[in-house]
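**Q** Need a 3D model of the following:
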Amino acid sequence: MRKQILFLFSFLLGLSLFAQQSEEVLLTIDGNPVYADEFSRVFSKNLSLIENEEDRDVNEYLDLFINYKLKVLEAEDLKLDTLASFNKEYNLYKKQLARKYINQSEVSEQLLQEAYVRLQNEVNASHILFNLRADASPKDTLEVYKKAISVREKILKSKETFASLAKQYSEDPSAKINGGNLGWFGVFSMVYPFETGAYQTEIGAVSMPVRTKFGYHLIKVNDKRINEGEVTVAHIMIEETKDPEADKAKAEKLYKELQEGANFADLAKQYSDDKNTAIHGGKLSSFKKGKLNSEKFENVAFNLNEIAGFSKPIKTKYGWHIIQLLAKDTVGSFDEEKFTLERNIKKDSRAQLIASEVLENIKKLYQLKEDDPNLSYFNKNIKVNVSTNTLESSSLTDIPQKNLITLGEEGETYKDFAEYITANQKKASSLKTTPQALAVLYEEFKNDFLKEYHSNHLENIDEDYAHVIEEYRNGLLLFDLMEKKIWNAAKKDTTALQQYYNKHKNEFVTPASFKGIIASSSSKKMMKKLKRELKKESFEKVKENFKDIIFNSNTFELNDPSLPKKLKIKKGISGPYQHNGTFVVIKINAIEKPKIIPFENAQGQVISAYQKQLEESWLASLRAKHNVKVNQSSLAKLKKKFE
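**A** Model prediction:
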């Protein structure tokens, strides 16, 4: 709830911390300037949210803006930004947001273009896997690579099929069953190196060994095709029985009814033998080509082009089907696909490439000072092989009492690195010597420090991050302020609430309504007949005689969207009215006039109204407390710009 309310304030937030402020002063609060640039940026940010031109009133937004500035000042005067609860939540969010900005940099144009090109095609491939740990030693890596090369040479020379050799050599357990065949797949379906190997290999060829986190792969590309996207269809299925002619005749009869205008979903619910989809009008989950166990069904589904159009009855191994196209999602233009591609790239193994790029950019930003880059002290004093034996940091004597690395006023000591070695030795377990292990761990130690430093100082580097974090800070302050001054005060003061209710009782009333019946049908002729019958017979009897008409018996508020606008609220039967694509007859049995809602039932509405009154009074006091002066010349320029 708290986070939701914070976003209500966001349109007033986002102060410019980087751009040079314009000398144009929009207003002053107690003599302190507020620049036109700040208001202009906030107002511009929200123009897209305002649909009606007449609502884009600079004066109204200026009032809101001034109220916001006064509220933030009040929160700071009350020292709400020094509370432990505030700082805990603010610092946690700041850290989480910084991590997001650091780890998810802008995706490079090259990766985007590559992904888009691949998105337009799909690959059918098989593979042979040679298992290898991601942290394997150079010796083990070379050994597995040579094994993969020898098997590849055998494939190229042998008359045996790739599938039979996959069953013999692949360490992927599924290969024993499928001969290494992975079927059809597209971009983002496989780990990035494997995907690259598959897309870069020609049809019928076998790739050189491709290294992934699972090991080395030999990839044979069986085929490639254009990505036709995915479709959503519904179907009516007539299950195959012992009487094939009757099955076919039933399918053809249903097809004829559809041609004559019958509703596809209704027929599916009534007649389809696929009971799992029949209850949903025959609708299947969206699918790509190759995902169903019927190539014929897929081909017919993808050949449908008109939404709501349907096929002739087709025969598959499951029986007869009539297929209706509900939606078709083909590959869009680069601009249309860009957002989805960016999101998928950041979730994909490509993210490691982005993270590496981010780290390199961070290194370029700062000049890290190293006291002992060659780690002379550690190489001299560590007596165990760090890659194989546990090092206790406490065993190191005469450890220098100073920073090993320093950046600005911050740094990490020799002792910090000693403890880091102890905590992260497993990362160096594949290395042979202590100097090798120390070099790897030291590089990670420096990288971790740089990323942490960058995170803590990101608002000085990244303007977008600085704006977002400032928005969140002020949102937290305003939430706490409003809770303290308005929301809790209104909820807890029951006497004041009761007094407010007594004074404004006529504002808390039930809406005008009526008890009656709404009947609807697509046939105007039938509705006229129904109207005549309703005047003569009871509702129960009429309902029994008109089974094709939809009846709704209830209490209806006068603003109910199911009521036609021309309806006159008086007892009796009226219509038929044309409304929402149907014809409607309405019978009004009793009209309910608005009634005052008892205090107990209206308490939520009373609290909301009382809170609004309190806030208006409080804002008036803030306006009186502070001296606000608006520069009319600057305001006129803003109006000219936005209006």
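
**Q** Going by C-alpha atoms from here, please, whenever you check contacts or count neighbours.
**A** Noted.

**Q** Show the contacting residues for the residue nearest to His127 when sequence neighbours are not counted.
**A** What sits nearest to His127 in space, not counting adjacent residues and going by C-alpha to C-alpha, 6 or more residues apart in numbering, is Ile219, at 4.5 Å. Listed by C-alpha atoms under 8 Å, 6 or more residues apart in numbering, the contact set of Ile219 reads Ala125, Ser126, His127, Ile128, Gly197, Ala198, Val206, Ser207, Met208, Pro209, Val210.

**Q** Please provide the structure for the following sequence as well, for comparison with the first:
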Amino acid sequence: MKPLTQLLFTLLVAAVATPLFAQADTDILFTVDGKEVTAGEFKYIYAKSNQEEADFSKASVMEYLDLYERFKLKVARAHDMGLDTVADLQRELEGYRRQLADNYIVDRQVTDKLVEELYEHQKKDVEFSHIFFAFKGNPTPEDTLALYRKVADLKPSVTAGNFGVMAKEYSDDKYSKDKGGRIGFVSAPLPRGLYALERALYGAKTGQVIGPVQTQGGYHLAIKHSERKAYGEMEVGHILVRKQEGATNTGVPAKITEAQAKLKAGEDFGKVAKDYSEDSQSKDNAGYLGYFGINFYDPAFEAAAFSLSRDGQVSDVVETKAGYHLIRRISRKPQLSLDEVRPTLEAKVKADPRFTQAKRTLLKRTRAEAKLEEDAAAFRAFTTSLDPVKFASARWQPEEVTNNAVLYKMQGGQTATVADFQQYLLRNNRQRISLARNQGATPTTVATKLYNDWIDEELVRYAESRLELDYPEFAALMREYREGILLFEATKMEVWDKASEDTVGLLAFYEANRGDYNWKPRAEVTRYTVDTKSGVDVNEVMTMAKNSAPAKVQYRFGKDKVTTETDRYEYDRLDQMENLKPEVGSVSVMKNDLREGVATFYKVEKLLPTAPKKLDEARGYVIADYQDELERRWVAELRDAYPVKINKKVLNKIIR
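**A** From the prediction side, this is the model:
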């Protein structure tokens, strides 16, 4: 890949892969025709392009500085060529921006934060109890407020000392009520709809009563008893001797003790499991249970398994409700880095209501930042003018607006009118019709629902319009795309197309550099293909081929049974032909394809010395070198046309 294209793609990949740091380093490193390049911009591009080799040594920095200067010179030329005004390129850039902006706001402000938070939560298991106050039926806002006040009034009387008693009296959670509200240890994420409780618990102090915390089902008062390093997941096998129904507790069964003795004597766990285990589903597979996390098996089983410190270790006898176990640790999943688990965590947060909740929070904050002003009276006037029958019809069309009232205003001049909203309704015909057909729906209720959705979209549009202002890294990313597109087009026109289309210049370049394009020593090789299904003896063909010309061999055995193909290959290609040697008369090993019914072998007919390549034979190499030459000439012209001024003091600060 040429240095130019290499730089272009490095810039684009680097910009997408990693967000820019805040550009605090605003010293001007160099200018191209008066246009400034900061030290921060250069250091970022240098570090990302060179990755682990970015040592900021003088030699390395100077080499890359020359490369980046050339990049900026070509961008300057692209601007003078007017390429930044070409409609197709503007559309391409806008397509890039839309693609990035569609996900940038949500990913940066919602997804990334939720993923990072969940990753931190998953480092710990939390032990807690709660008192749950359930919503009754489908609560109204008044019902929700009343229940909140009830819980808030009760909270001062709930302490760590009496929490269990209060839970038995007040909790609506049938699972934990009789246990004093105790849930035990949990790991993140908590089940769907419990994100608020998860966040409150992981942020609480041990022994602290927290709440009221609202979740989908109601309100919680909770207390965190303890936290520990997350157990994660363990892979185990076990040997089980079940408890006999109705039998009195007579201690550890002899059968499990005998199995334990076998293991201590060195007998294979899988064999002992097969001979002794009473778990019919796992005994024939070395007792294998697979991976599990907390709250999957009996707490005693879980505690014993996660106390095993090394792979292959076997526990003492463990008693559970099911019986008596010997547990063998197979492996334990390590704590992975955030980058390693990010895709999995992203899927989890996006499938959880926390994602929708976080997006709503983002829109609420954007609404405030945009200083959204809505004209409720104008919206009411519009909805009351709607004909119920027409508005519910698939044939509804926007009415001609005589007074095109402004429905909202945002900071920065973003506004929208009744006519704009009607176009939104028209684009969302299916949703409008679906809502209008609901029982009790009116034009006002349908329009209000769609209006709220529209405002959400407009808030996102507002946020997207400010991305360059609010996020320096996004502005830098768009600069990389913009300059990359301009660079590509300018180079294509000034170098690549010329090298391919300038036949006179290409020929002149070839003639001036003819000595650079030579064949290495070659061999003239014939490939023989024999139809073995025809009854021809392949060995006879090979024997004759060693001392005869291909045409003579074909004449002897028949062209329909033996085909030949002769070509010339440089010596380094001969190894690929069944270890053919660069010697006249050398014959390769025969390759017999029984399925296809053919056998092939190669023979060296003669050796050819080093020779010049014709232009057609070297065209690809000549064009590539001619491109390099044209680029060198172009860069020299650009340096004359666009002065480059380097601030050596700033440069010296960059070099380590």
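
**Q** how about the residue nearest to His127 of the first structure, secondary structure?
**A** For Ile219 of the first structure, the assignment made with DSSP: H, G, I helix; E, B strand; the rest coil gives strand.

**Q** likewise the one 3 residues further on?
**A** Reducing the assignment to helix, strand or coil with three-state DSSP, the entry for Asn222 of the first structure is strand.

**Q** And for Ile573 of the first structure?
**A** Reduced to three states by three-state DSSP, Ile573 of the first structure is strand.

**Q** measure it to Asn222 of the first structure for me?
**A** Distance, Ile573 of the first structure to Asn222 of the first structure, by C-alpha to C-alpha, to the nearest Å: 71 Å.

**Q** Which strand or helix spans Asn652 of the second structure?
**A** Taking DSSP states H and E as the definition, one finds Asn652 of the second structure inside helix 648-654.

**Q** what packs against that helix?
**A** strand 28-32, helix 39-50 (3 or more C-alpha pairs under 8 Å, 6 or more residues apart in numbering; DSSP states H and E).

**Q** As CSV, those with distance to Pro334 of the second structure would be great.
**A** Written out in CSV, the entries for these read as follows (distance: least, C-alpha to C-alpha, whole Å):
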stretch, distance to Pro334 of the second structure
strand 28-32, 45
helix 39-50, 29
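
**Q** most tightly surrounded among the ones you listed?
**A** Ranked by mean neighbour count, these are led by strand 28-32 with a mean of 21 (mean count of other C-alpha atoms under 10 Å).

**Q** average distance between that one and the first structure?
**A** Compared with the first structure after fitting, strand 28-32 of the second structure has a mean deviation of 3.9 Å; criterion: mean C-alpha distance after the TM-score superposition for the first structure.

**Q** what helices or strands is that strand leaning on?
**A** Strand 28-32 of the second structure packs on strand 35-38, helix 39-50, helix 58-80, strand 644-646, helix 648-654, going by 3+ C-alpha pairs under 8 Å, 6+ apart.

**Q** I'd like to know which of the ones you listed lies nearest to Trp519 of the second structure.
**A** helix 58-80 (32.8 Å; C-alpha to C-alpha).

**Q** After that closest one, which helix or strand is next? Please name it.
**A** Immediately after helix 58-80 of the second structure, counting by DSSP H and E, sits helix 87-106.

**Q** Can you list the buried residues in that following helix?
**A** Buried residues in helix 87-106 of the second structure, counted by 16 or more other C-alpha atoms under 10 Å: Leu89, Leu93, Arg97, Leu100, Ala101, Tyr104, Ile105, Val106.

**Q** How about stretch 77-89 of the second structure?
**A** Neighbour-count burial for stretch 77-89 of the second structure [16+ other C-alpha under 10 Å]: Arg77, Ala78, Leu83, Asp84, Leu89.

**Q** Likewise for stretch 603-616 of the first structure?
**A** In terms of neighbour count (16+ other C-alpha under 10 Å), stretch 603-616 of the first structure has its buried residues at Gln603, Val606, Ile607, Ala609, Tyr610, Gln611, Leu614.

**Q** just stretch 356-363 of the first structure next, same as before
**A** Val358, Leu359, Ile362.

**Q** cool, stretch 399-418 of the second structure as well?
**A** Ala405, Val406, Leu407, Tyr408, Lys409, Met410, Thr415, Ala416, Thr417, Val418.

**Q** can you check stretch 255-274 of the second structure too?
**A** Neighbour count says stretch 255-274 of the second structure has Ile256, Thr257, Ala259, Gln260, Leu263, Phe269, Gly270, Lys271, Val272, Ala273, Lys274 buried, by 16+ other C-alpha under 10 Å.

**Q** One more: stretch 617-635 of the first structure?
**A** Leu619, Leu622, Val628, Leu635.

**Q** Touching that stretch from outside, list them.
**A** Glu24, Val25, Leu26, Leu27, Thr28, Ile29, Asp30, Gly31, Ala36, Asn67, Leu70, Lys71.

**Q** where's that stretch relative to the chain centroid, distance-wise?
**A** Stretch 617-635 of the first structure sits 40 Å away from the centroid of its parent chain (C-alpha atoms, centre = their mean, to the nearest Å).

**Q** Helices of the stretch 451-600 of the first structure, residue ranges please.
**A** Applying DSSP state H, counting those that start in this stretch to the stretch 451-600 of the first structure gives helices spanning 463-482, 488-492, 494-503, 524-536, 539-545, 599-625.

**Q** most neighbours per residue, which of these?
**A** helix 463-482 (a mean of 20).

**Q** What is that helix packed up against?
**A** Using 3+ C-alpha pairs under 8 Å, 6+ apart: helix 463-482 of the first structure touches helix 2-8, helix 58-77, helix 84-103.

**Q** Present those helices as TSV; the columns should include distance to Thr433 of the first structure.
**A** Below are these laid out as TSV (distance: least, C-alpha to C-alpha, whole Å):
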stretch	distance to Thr433 of the first structure
helix 2-8	51
helix 58-77	57
helix 84-103	32
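
**Q** ok, Val314 of the second structure - how many residues close by?
**A** For Val314 of the second structure, the count of nearby residues is 23 (other C-alpha atoms under 10 Å).

**Q** That one against Arg329, yeah?
**A** Yes. The pair Val314 of the second structure / Arg329 is scored as a contact, 6.5 Å apart, by C-alpha atoms under 8 Å.

**Q** farthest pair in the buried residues of stretch 255-274 of the second structure?
**A** For those, and using C-alpha to C-alpha, no pair is farther apart than Thr257 and Gly270, which are 16.4 Å apart.

**Q** List the contacts of Asn59 of the first structure.
**A** With C-alpha under 8 Å, 6+ apart, Asn59 of the first structure has no contacts at all.
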